[in-house]
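>>> I would like the atomic coordinates for the input below:
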Amino acid sequence: MHNRLLALPLVAGAAALALTGCATSSASGDASGDGTVRVVASTNVYGSIVEAIGGDHVSVTSILDDPSQDPHSFESSAKTQLAVSKADLLIENGGGYDDFMTTLADASSTKADTINVVKLSGLDKGGDAEFNEHVFYS
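Predicted coordinates for the structure are as follows:
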């Protein structure tokens, strides 16, 4: 239970650290050219967290922005692939929830840092039948 309460602050903290690192390198030549960190999040849940932390210093694209969208049947578009290729930071849920993020990142050969929330949270104990890949509910 205690680990679940720490998941959101861990994600927020990691995103803040990653954004700080990106902002430092961005000043000398980021993808946007204006010092704004380009972030692509697999869902609007994570996109909203980044927007709340980064404010005007981030430009966020949330790939799945409708709660009724099924991440397992998601099909990317050229626009989505382009956003991933130009991103400074990628945020994925991980745990099999949004495997399309790995596919998009691999196809674009992006150099963006990636935050995998499942790995960061420590909630997946490997083979645990009780593990719920929807860590954003934690």
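
>>> Only C-alpha atoms from now on, for both contacts and neighbour counts.
Noted.

>>> Give me the neighbour count for His2.
6 (other Cα atoms under 10 Å).

>>> Actually, Ile49.
Quick note: Ile49 (other Cα under 10 Å) scores 17 neighbours.

>>> now Val50
Using other Cα under 10 Å: Val50 sits among 24 other residues.

>>> Confirm for me that Ile63 is in contact with Tyr46.
No - if you go by Cα atoms under 8 Å, Ile63 and Tyr46 don't touch, sitting 10.2 Å apart.

>>> and the longest helix along the chain, what does it pack onto?
Counting by DSSP state H, the longest helix found in the chain is helix 2-26. In terms of contacts (3 or more Cα pairs under 8 Å, 6 or more residues apart in numbering; DSSP states H and E), helix 2-26 is packed against strand 37-43, helix 44-54, strand 89-92, strand 113-116, helix 117-121.

>>> Let's see this one next, to set against the first:
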Amino acid sequence: MNGCLLASALRASRTPIASTAWRARTSAVVIPRRGMSEAHHQETFESFTQRYVAFFKSCEDLFELQRGLNNCFAHDLVPAPEVVEAAVRAARRVDDYSTAVRIFEGIKEKVENKKQYEAYLAELKGVKDELGVNTKEELYPRY
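Now for the predicted structure:
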């Protein structure tokens, strides 16, 4: 009797297990594939420069300026001097001197060597003098 009961229990349980396993396999196959790389285009350096110059020229508050700087410096390139000039002018327009100084610190970190950093400083000397912005090295000579 025990053998008959066990056999009937196994027969009864065999059908739901098989149908459940089949359902699990079919649901795993139905997952859609998404092509992420097709949605993005490569932006040229010139369009990047134009976009951020326009952004910083229209920047009206500190939060917007810092968000733009964060996005700009997150890219794997050094912003053009035009972008840096627009960002420094925006920092002075929203009356945040420390952000203006930190923009130059960001450039120092992004460039490959000291010579490139000095070239940026030479290019932007007129803007620095006009707006009264110093670099960290000028403010604290021992650093």
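
>>> Can you give the structural similarity as a TM-score?
TM-score of the superposed chains, computed with TM-score structural alignment, normalised by the length of the first structure, equals 0.26; 64 aligned residues with a Cα RMSD of 4.4 Å.

>>> ok, back up a step: can you pick out the residue with more neighbours from Ile63 and Tyr46 of the first structure?
Taking other Cα under 10 Å, Ile63 of the first structure and Tyr46 do not tie; Tyr46 has more neighbours (23 against 19).

>>> quick one: what helix or strand has Val101 of the second structure in it?
Counting by DSSP states H and E, the element that carries Val101 of the second structure is helix 97-110.

>>> So which other helices or strands are in contact with that helix?
Looks like helix 97-110 of the second structure contacts helix 81-93, helix 114-123, helix 136-139 (3+ Cα pairs under 8 Å, 6+ apart).

>>> Would you tell me which one of those helices is buried the most?
helix 81-93 (a mean of 21; mean count of other Cα atoms under 10 Å).

>>> contact partners of that one?
49, 52-53, 56-57, 59-60, 62, 65, 69, 97, 99-100, 103, 120, 123-124, 127, 131 (Cα atoms under 8 Å, 6 or more residues apart in numbering).

>>> do the same with stretch 20-30 of the second structure
Applying Cα under 8 Å, 6+ apart, stretch 20-30 of the second structure turns out to have no external contacts.

>>> Just checking the distance from it to the centre of its chain.
Relative to the centre of its chain, stretch 20-30 of the second structure is centred 38 Å away, using Cα atoms, centre = their mean, to the nearest Å.

>>> ditto for stretch 68-88 of the second structure
The chain centroid and the centroid of stretch 68-88 of the second structure are separated by 12 Å under Cα atoms, centre = their mean.

>>> gap between the two ends of that stretch?
End-to-end distance for stretch 68-88 of the second structure: 12 Å, by Cα to Cα, to the nearest Å.

>>> which residues does Lys108 of the second structure contact?
Residues near Lys108 of the second structure by Cα under 8 Å, 6+ apart: 114, 117.

>>> The helix holding Val101 of the second structure relative to helix 81-93, how many degrees between them?
Taking axes from the mean of the first three to the mean of the last three Cα atoms, to 10 degrees, one finds that helix 97-110 of the second structure is oriented at 160 degrees with respect to helix 81-93.

>>> What degree of burial does Ala78 of the first structure show, as a neighbour count?
Counted with other Cα under 10 Å, the neighbours of Ala78 of the first structure add up to 8.

>>> What separation do you get for it and Lys119 of the first structure?
On the measure of Cα to Cα, Ala78 of the first structure and Lys119 of the first structure end up 28 Å apart.

>>> With Ala23 of the first structure instead?
The gap separating Ala23 of the first structure from Lys119 of the first structure is 23 Å, by Cα to Cα.

>>> Can I get the buried ones among the contacts of helix 81-93 of the second structure as something I can paste into ChimeraX?
Those of these that count as buried under 16 or more other Cα atoms under 10 Å are selected in ChimeraX with:
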select :49,52,53,56,57,59,62,65,69,97,99,100,103,120,124,127,131
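
>>> how about the spatially closest residue to Ala14 of the first structure that is not a sequence neighbour, what does it touch?
With sequence-adjacent residues excluded and distances taken as Cα to Cα, 6 or more residues apart in numbering, Ala14 of the first structure is closest to Ile115, at 7.7 Å. The neighbours of Ile115 of the first structure, taking Cα under 8 Å, 6+ apart as the test, are 14-15, 89-92.
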